[in-house]
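Visitor: could you look at this predicted model? Sequence included:
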Amino acid sequence: MSTTSSTALFLFFITICTFSSKCLVQVRNSRAPVLRTENQPLTLKCTAEYDEQHFRSIVVSWCFKPTISTSTINCQPLIDPDLYSLHINESKISEKRQRDAFITFEQLTLSNTGFYQCKAKCSATGTSAIGHVINVTVTGDPNKANTTSTRSFRLNSPPEVCNRKVEEIRRTSDDVFRLPLKLCVDLEIRAPA
């Protein structure tokens, strides 16, 4: 099987056109779900293809939905350069132009879990196409869980105080105990790092 046909198997496209005569723009992207661990990088790619004789400019963008829905209305545009970077590559093949749009997350967080979608729109005619939804799941970093350090110290009282009896401890309510001021204490404190 050639590389081109292998790639074609993994790439699917949906084209939604609002132009009456023929569809002039299409978007292709992988629809495979993505599973990553927080703090890992991730790059998503989509390709918009259009006929140059009809379109002089096309806008390709990514959007995010925290929950799956069939509507693109709730898809929030991804435009914050502090959270991710967007890169565009364009090439010309015969009478067609291809624009690849990449969105890169340097370090994923749990809040990046959700559904991502690529959109292409012709600014002149309003013709648009929307790619498949990509389900991205970010899980917690297993190396970060249960990271604690133990610090301990011991408080010693003089021997005559250590001979106190348990009966000297008075219960004042269901969850509060009143201890005598002088009591032998053997204490270990664990504090998170």
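Guide: Sure thing, it's come through.
Visitor: alpha carbons only for contacts and neighbour counts from here, please
Guide: Fine.
Visitor: how many residues are close by residue 7?
Guide: By other CA atoms under 10 Å, 11 other residues sit near residue 7.
Visitor: residues touching it, list them.
Guide: By CA atoms under 8 Å, 6 or more residues apart in numbering, the contact list for residue 7 is empty.
Visitor: wait, a strand at it?
Guide: No - under DSSP: H, G, I helix; E, B strand; the rest coil, residue 7 sits outside any strand and is assigned helix.
Visitor: how much space between it and residue 190?
Guide: Distance from residue 7 to residue 190, counting by CA to CA, to the nearest Å: 54 Å.
Visitor: endpoints of stretch 44-60, how far apart?
Guide: One end of stretch 44-60 to the other measures 13 Å (CA to CA).
Visitor: isn't residue 11 right up against residue 28?
Guide: Yes - using CA atoms under 8 Å, residue 11 is in contact with residue 28, at 6.2 Å.
Visitor: check it against this one:
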Amino acid sequence: MARALVIAAGCMLAPLGGAMAGPRTSKVTIETDPPGAKVYFNLKEDGEVCTTPCTIDAPIGETPIIIEAENRRSIIENLLVPKKTARPMKVSYKLEAALGSLIVEGGAGATIKIDDEDHGTAPRRLDDLPAGAHHVVLERDGKTIYDEFVEIEAGHEATVTPTVAPAPPTSLLDAPPSVTEA
């Protein structure tokens, strides 16, 4: 009787076997320039699939792919793996540098330092800066007139404008009138 139950259960589950095997996959080699990028399928929350260069089992059909590397623009597109393909299928991606711009308005003649490196004098536009946080310092006549961390986003511009207090009076003629008591 027990043997009959096992056989009957096996017959009932047999049609589900194909569905339980999961989606069909095919080998795909993923390369990036530069190497070392993280690869995700569908959503980042689903977890990293591999780090390039890598060969993985990718689902047949169309699958969203996300490729990311530090200081590079992310690539988000669909990976199309045909049913019949040369094994393994090879895909390559070039990751562009993540760059932005910094515009320094005002502060005429002030020395511009970004992350302790001299970048000329203000006012000035600085292109092709790596995306991310940068320490921006403006100095004029030995005094710091701006000292902040500035976030530069890839493909965008960040603007800094130092606020300079008026110079102190150099003589009594330059001083504002005083109020006298009556």
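Guide: Okay, I see it. Please read these numbers as outputs of a predicted model, since none were measured by experiment.
Visitor: quick TM-score on the pair, please.
Guide: Comparing the two superposed chains by TM-score structural alignment, normalised by the length of structure 2, the resulting TM-score equals 0.25, with 66 aligned residues with a CA RMSD of 4.3 Å.
Visitor: so between residue 11 and residue 28 of structure 1, which is more surrounded?
Guide: residue 28 (24 against 17).
Visitor: give me the element that one is part of.
Guide: strand 25-30 (DSSP states H and E).
Visitor: next SSE downstream of that strand?
Guide: Per DSSP H and E, the first helix or strand lying C-terminal to strand 25-30 of structure 1 is strand 34-37.
Visitor: now do that next one: which elements does it pack against?
Guide: strand 134-139 (3 or more CA pairs under 8 Å, 6 or more residues apart in numbering; DSSP states H and E).
Visitor: which stretches in structure 2 count as helices?
Guide: Counting by DSSP state H, the segments of structure 2 that form helices are 2-13, 17-20.
Visitor: please tell me how far residue 41 of structure 2 sits from residue 120 of structure 2.
Guide: 44 Å.
Visitor: more crowded one of those two?
Guide: The neighbour count for residue 41 of structure 2 versus residue 120, taken as other CA under 10 Å, is higher for residue 41 (22 against 13).
Visitor: list the contacts of that one.
Guide: Listed by CA under 8 Å, 6+ apart, the contact partners of residue 41 of structure 2 are 48, 49, 63, 64, 65, 66.
Visitor: still on that earlier bit, and the angle for the strand holding residue 28 of structure 1 with strand 134-139?
Guide: 30 degrees (axes from the mean of the first three to the mean of the last three CA atoms, to 10 degrees).
Visitor: count of neighbours near residue 158 of structure 2?
Guide: Quick note: residue 158 of structure 2 (other CA under 10 Å) scores 15 neighbours.
Visitor: hmm, residue 125 and it touching each other?
Guide: No - counting by CA under 8 Å, residue 158 of structure 2 stays clear of residue 125, with 9.9 Å between them.
Visitor: hey, what's in contact with both of those two?
Guide: Common contacts of residue 158 of structure 2 and residue 125 (CA under 8 Å, 6+ apart): 101, 102, 103.
Visitor: most neighbours among these, which one?
Guide: Counting neighbours by other CA under 10 Å, residue 102 comes out on top of those with 22 neighbours.
Visitor: picking up where we left off before, just among the contacts of residue 41 of structure 2, which is most surrounded?
Guide: Neighbour counts for the contacts of residue 41 of structure 2 peak at residue 66, which has 21 neighbours (criterion: other CA under 10 Å).
Visitor: shouldn't that residue be in contact with residue 77?
Guide: Yes - using CA under 8 Å, residue 66 of structure 2 is in contact with residue 77, at 6.8 Å.
Visitor: residue contacts, residue 151 of structure 2?
Guide: 131, 132, 133, 134, 158.
Visitor: for these, give me CSV that also has distance to residue 56 of structure 2.
Guide: As requested, the contacts of residue 151 of structure 2 are exported to CSV (distance: CA to CA, whole Å):
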residue, distance to residue 56 of structure 2
131, 30
132, 31
133, 35
134, 37
158, 40
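Visitor: out of those residues, which is nearest to residue 113 of structure 2?
Guide: Nearest to residue 113 of structure 2, judged by CA to CA, of the contacts of residue 151 of structure 2 is residue 134 at 9.9 Å.
Visitor: got a list of what that closest one touches?
Guide: Listed by CA under 8 Å, 6+ apart, the contact partners of residue 134 of structure 2 are 114, 115, 149, 150, 151, 152.
Visitor: among those, name the buried ones.
Guide: Neighbour-count burial (16 or more other CA atoms under 10 Å) is assigned, among the contacts of residue 134 of structure 2, to 114, 150, 151, 152.
Visitor: out of the residues you listed, who's nearest residue 143 of structure 2?
Guide: Nearest to residue 143 of structure 2 among these is residue 114, at 16.1 Å by CA to CA.
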